[in-house]
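Novice: Show me how the following folds:
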Amino acid sequence: MRYLPHSAAERAEMLGVIGATDIDALFSAVPKSALRSFDLDLPAHSPEFLVERHMRALAAKNHAAGDGPFFVGAGAYRHHVPATVDHLIQRSEWLTAYTPYQPEISQGTLQMLFEFQTQVAKITGMDVANASLYDGSTATAEAVLMARRITKKNKVVLSGGLHPHYRDVVKAYLKDDPDLVCLSPSPEGQGDILSQVDNKTAAIVIQTPDFYGHLRDLKGAAEAAHAQGALLIVVITEVVSLGLLEAPGALGADIVVAEGQSIGNALNFGGPYLGLMATRKDFIRQMPGRLCGETVDAEGNRGFVLTLSTREQHIRREKATSNICTNSGLCALAFSIHMALLGEAGFVRLARLNHASAIKLADALTAVTGVEVLNDTFFNELTIRVSEPAAPLVERLARRGILAGVPASRLLPGDAEVENLLVLAATELTTDLDIEALTTALAEELA
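Specialist: Sure, this is the predicted structure:
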């Protein structure tokens, strides 16, 4: 559709400024088959205040996460983000260069990245972390490529409990490489991953808590992988769990990747998200993305710089460790500020509140006829089997104002085994009234 000024004189004046003889000359590069010769059925223009009113009316039709009981998880979690976070990320100290090639004028950004790396290394129990990747799924794929470079082997085994979206991203990165072994998803989650490890294996990828909420034995997996010269890649979609569970680094993990959205970043229509990656010091030069280091200037003052690799190195695709050329800087800043506000004790307390909410949820669901809780272990997320297909049940509950979780069939379409499975998450924002509303509505809908 073409936008034309109201008068012929105005149109002629505009065309003259850009050197076009007429309106057809302006669009000469567009194939004639793509041009419309009729007006689209769109409403006439309106004053700005009426457009704002119309848009507010449309927005009011949304049911936001905070509008009622909310149990959606499956890789994106609703947590309380202090107002302080949003205030601080807008301060001028952070408004330095997007890509801090000139450290002398980018100290705010560089110091934040250094602190962020320190926090991620601490909670994962690893030696070193990078200054973020795009999100948890691409971080998982980058970890797989990194493991192949380190071991000089190709076979990679993905746990059946790995989030389906993460699995699909790895498959896309590897272009369905026959050396990629994807164990089948199941309500039990992981599958017999250790039997797949041999001397050709570069890495095994295990998520904990996994897609279904089960906690996994990392120590045994690490021993089995290392015995064959393979690496253990641990994936965490709910980073708050690291406040309660033993750090993967202490259990033998070689690379840890995670989705950092839960800290500092609220749910925002699917993004932006934040990929975390940490590894052992021996593997630091194979780690993709940015790495910020601490140094001193000519006068002995503390300072910060990007170190070991630069963005240009990643642009040379054929020689690069990675083609990820950027990071989720603003999300990393929000993560770092929120984590600093929590402190170690606050982070642990937040994790305990999440687990306590999930225990209450599991106990309440166990008492509902037609519901079977499948988890023996969980952090803040668990899976139930209901007596009918979960997807239409969730839709009915949504019409009652309750967002009751994620049907497994939504992420695993066509898999009859998961049709009646529903994945639910409870966080520190889940109240007893929320749980009561859910269980009451579930009992009525399943009766």
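
Novice: rest of the way, CA atoms for contacts and neighbours
Specialist: OK.

Novice: check contacts around residue 183.
Specialist: Residues near residue 183 by CA atoms under 8 Å, 6 or more residues apart in numbering: 157-160, 190-191, 193.

Novice: closest to residue 60 among these?
Specialist: residue 160 (39.4 Å; CA to CA).

Novice: what about that closest one, is that helix, strand or coil?
Specialist: Classification of residue 160 by DSSP: H, G, I helix; E, B strand; the rest coil places it in coil.

Novice: in the helix or strand containing residue 54, what's buried?
Specialist: Assigned by DSSP states H and E, residue 54 belongs to helix 48-59. By 16 or more other CA atoms under 10 Å, helix 48-59 has no buried positions at all.

Novice: From residue 446, how far off is residue 4?
Specialist: 58 Å (CA to CA, to the nearest Å).

Novice: more crowded one of those two?
Specialist: Neighbours per residue, other CA atoms under 10 Å: of residue 4 and residue 446, the larger number sits with residue 446, 14 against 11.

Novice: contacting residues for that one?
Specialist: Each residue near residue 446 by CA under 8 Å, 6+ apart is listed here: 369-370, 387-388.

Novice: same thing with residue 149?
Specialist: Each residue near residue 149 by CA under 8 Å, 6+ apart is listed here: residue 286.

Novice: how much space between it and residue 291?
Specialist: Counting by CA to CA, the gap from residue 149 to residue 291 is 19 Å.

Novice: is it true that residue 427 lies in a strand?
Specialist: No: assignment of residue 427 by three-state DSSP gives coil, placing it outside any strand.

Novice: What are the neighbouring residues in contact with the closest residue to it other than its chain neighbours?
Specialist: With sequence-adjacent residues excluded and distances taken as CA to CA, 6 or more residues apart in numbering, residue 427 is closest to residue 354, at 4.5 Å. Counting by CA under 8 Å, 6+ apart, residue 354 makes contact with 379-380, 426-428.

Novice: ranking these by neighbours, who comes first?
Specialist: Counting neighbours by other CA under 10 Å, residue 426 leads the contacts of residue 354 with 31 neighbours.

Novice: How are the strands of the protein distributed by residue range?
Specialist: In the chain, the strands defined using DSSP state E lie at 128-129, 155-158, 180-182, 201-207, 231-236, 255-259, 275-279, 292-296, 302-306, 371-373, 381-386, 406-407, 421-425.

Novice: Following up with a second sequence; could you model it the same way so I can compare the two?
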Amino acid sequence: MKHPYLPGTDKDLEIMLDRIGVSSVDALFKAVPANVKLQEDLKLDPAMTEIDVRRKVGAMANKNKSIDDLTCFLGAGSYDHYIPSTVKHIISRSEFYTAYTPYQPEIAQGTLQGVWEYQSMMCMLTGMDVSNVSMYDGPTAAAEAAMLATGSQRRNKILVSEGVNPETRQVLESYLRSRDVEIAYVPLTEDGQTDTAKLADLLDKEIAGLVVGYPNFYGIVEDFSEIVEKVHANKSLFIMQIDPLAMGLLKTPGEIGADIVVGEGQSLGQNLNYGGPVLGFMNITEKLVRKAPGRIIGRSIDVDGNPAYVLTLQAREQHIRREKATSNICSDQTLNSIAAAVYLASMGPEGMKEAAIQSAQKAHYLAKKLEATGKFKMKFNAPYFKEFVMETDLDAGKMNEELLKQGMLGPLSLDSCGLPGAVLFCVTENRSKEEMDKLVAALEVI
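Specialist: Next up is the predicted model:
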């Protein structure tokens, strides 16, 4: 039996069937009903040489446009930030490779130390007590935080600000629906900030926690001082979904009074990669450490008195009694976490601050230039970081088509968010004055 893609011979097949005690391939699959079996060969192209395959796949791949080809003014959760060359070089070292959780510390000290360093720096960045590793991405990290809150507070209702990323809200709904946890949304004011008065009306003894964005989805930096007091007075947890790069400029969640901090770690040295892989992060106060999902790496001393790194806390049912498990985190984002650690170490406090300041200054520069065209107007009168919403009479779809022709990835239309005629621009430290001026010039003639 010859196959156009598999190298096995008829003799190979005969040996394998004999070893498992089956007379033929048909006999092997006799349990499959005949009416669901494919009765003909798959309609595949003829086999090709490796040279031809590489040429064909390469031609297909070249149809894609990445931020290496385009100037990016699109954000909304994934961002074109500077990545030091050290990141890729260091995480390519073999001692950091891991297909799964590093269960055997004696052969995974490189990985474990890398993660321990990551956790330490994330605590410094957010001002929180404990950091875990590793969540799938930012939205699922928020869902895990909501589940942690309901379990910890023994309540079955979560409040979510409408300023939280819409994709995160969708994931929250998907996760919490099966756990019979109710979600209620706190509306925004005309300035795009969580409505404190409406929040007060929604807070009751069934509320386990409130989820907010910092900055929120519309780029706005909210003042949560009054909100934190109200949430804690209700014995609820305050959960912040943050942009980690913004922490180089803004007050940390720890200073604000957060109980749980989650977010998307893509900004920390991760390529966009058309959406992944990425990592989610979760930082918590010490009193919640036993409820945290994922894993926590600890540093100890071995029998010879040398530093040793181990999996200190593991919350999966695979590791502890099933009824006490608090996590369903299965696959491991460790390599992405180590990349984030290398990024944080390479940038240092001053580098993080500089990247945040440049992002904010450039965003404000572009906003003023766009307003000066007369075609754009700021939607919200509120402080913002690197993203901002503008109203325009231009058709967002046609505008972005024209920008794409000129090598630019334009803003996100907010029609689906209930803001018709509004678009969300993003500017990072990677953007130059020349690139921003080119964008403005292009928009002036569209």
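
Novice: Please state their TM-score.
Specialist: After superposition, the two chains reach a TM-score of 0.90 (TM-score structural alignment, normalised by the length of the second structure), with 434 aligned residues with a CA RMSD of 2.5 Å.

Novice: about what we covered before: which residue in the second structure lines up with the residue nearest to residue 427 of the first structure?
Specialist: Counting by TM-score structural alignment, residue 354 of the first structure lines up with residue 359 in the second structure.

Novice: ok, now residue 202 of the first structure?
Specialist: Taking TM-score structural alignment, the alignment pairs residue 202 of the first structure with residue 208 from the second structure.

Novice: again with residue 159 of the first structure
Specialist: Taking TM-score structural alignment for the superposition, residue 159 of the first structure sits opposite residue 161 in the second structure.

Novice: Next one: the residue nearest to that match when sequence neighbours are not counted from residue 14 of the second structure, what distance?
Specialist: Nearest residue to residue 161 of the second structure, sequence neighbours excluded (CA to CA, 6+ apart): residue 186, at 4.7 Å. Look at residue 186 of the second structure and residue 14 of the second structure: by CA to CA, they are 66 Å apart.

Novice: Same question for residue 169 of the second structure.
Specialist: From residue 169 of the second structure to residue 14 of the second structure the distance is 54 Å (CA to CA).

Novice: and those two? which has more neighbours close in?
Specialist: Neighbours were counted for residue 169 of the second structure and for residue 14 using other CA under 10 Å; residue 169 has more, 22 against 15.

Novice: how much space between the more buried one and residue 321 of the second structure?
Specialist: As judged by CA to CA, residue 169 of the second structure and residue 321 of the second structure stand 31 Å apart.

Novice: All the helices of the stretch 51-200 of the second structure, residue numbers only.
Specialist: 85-91, 109-126, 138-153, 166-177, 196-202 (DSSP state H, counting those that start in this stretch).

Novice: Please identify the deepest-packed of those helices.
Specialist: Most buried of the helices of the stretch 51-200 of the second structure, by mean neighbour count (mean count of other CA atoms under 10 Å): helix 138-153, with a mean of 24.

Novice: relative to strand 157-161, how tilted is it?
Specialist: Computed by axes from the mean of the first three to the mean of the last three CA atoms, to 10 degrees, the angle separating helix 138-153 of the second structure from strand 157-161 equals 140 degrees.

Novice: hmm, back to that, could you export the strands of the first structure as CSV, including distance to residue 437 of the first structure and mean neighbour count?
Specialist: Formatted as CSV, the strands of the first structure follow (distance: least, CA to CA, whole Å; neighbours: other CA atoms under 10 Å):
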stretch, distance to residue 437 of the first structure, mean neighbour count
strand 128-129, 42, 26
strand 155-158, 37, 24
strand 180-182, 38, 18
strand 201-207, 31, 27
strand 231-236, 29, 27
strand 255-259, 30, 29
strand 275-279, 34, 29
strand 292-296, 48, 15
strand 302-306, 51, 18
strand 371-373, 15, 18
strand 381-386, 17, 25
strand 406-407, 17, 24
strand 421-425, 14, 26
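
Novice: Average offset of the helix holding residue 54 of the first structure relative to the second structure?
Specialist: Compared with the second structure after fitting, helix 48-59 of the first structure has a mean deviation of 1.6 Å; criterion: mean CA distance after the TM-score superposition for the first structure.

Novice: which bit of the second structure covers that helix?
Specialist: Going by TM-score structural alignment: helix 48-59 of the first structure matches residues 50-61.

Novice: Kindly check the end-to-end length of stretch 64-76 of the second structure for me.
Specialist: By CA to CA, the extent of stretch 64-76 of the second structure from end to end equals 20 Å.

Novice: what's the offset of that stretch from the middle of its chain?
Specialist: Between the centre of stretch 64-76 of the second structure and the centre of its chain there are 18 Å (CA atoms, centre = their mean, to the nearest Å).

Novice: And stretch 403-416 of the second structure, by the same measure?
Specialist: Worked out by CA atoms, centre = their mean, stretch 403-416 of the second structure lies 22 Å from the chain centre.

Novice: ok, residues contacting it?
Specialist: Outside stretch 403-416 of the second structure, the residues that touch it by CA under 8 Å, 6+ apart are 69-76, 396-397, 399-400, 420-426, 439, 442.

Novice: Could you identify the buried members of those?
Specialist: So, by 16+ other CA under 10 Å, the buried ones in the contacts of stretch 403-416 of the second structure are 70-76, 396, 400, 422-426, 439.

Novice: Looking at the contacts of residue 183 of the first structure, which is nearest residue 411 of the first structure?
Specialist: Ranked by distance to residue 411 of the first structure (CA to CA), the contacts of residue 183 of the first structure are led by residue 160 at 13.2 Å.

Novice: now the helices: where do they sit in the stretch 301-446 of the second structure?
Specialist: With helices called from DSSP H, counting those that start in this stretch, the stretch 301-446 of the second structure shows them at 334-372, 396-405, 433-445.

Novice: Redo those as CSV? Include distance to residue 26 of the second structure.
Specialist: Formatted as CSV, the helices of the stretch 301-446 of the second structure follow (distance: least, CA to CA, whole Å):
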stretch, distance to residue 26 of the second structure
helix 334-372, 43
helix 396-405, 53
helix 433-445, 62
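
Novice: which of these sits most buried?
Specialist: Among the helices of the stretch 301-446 of the second structure, the stretch with the highest mean neighbour count (mean count of other CA under 10 Å) is helix 334-372, at a mean of 20.

Novice: And it against the first structure, how far off on average?
Specialist: Mean for helix 334-372 of the second structure is 0.9 Å (mean CA distance after the TM-score superposition for the first structure).
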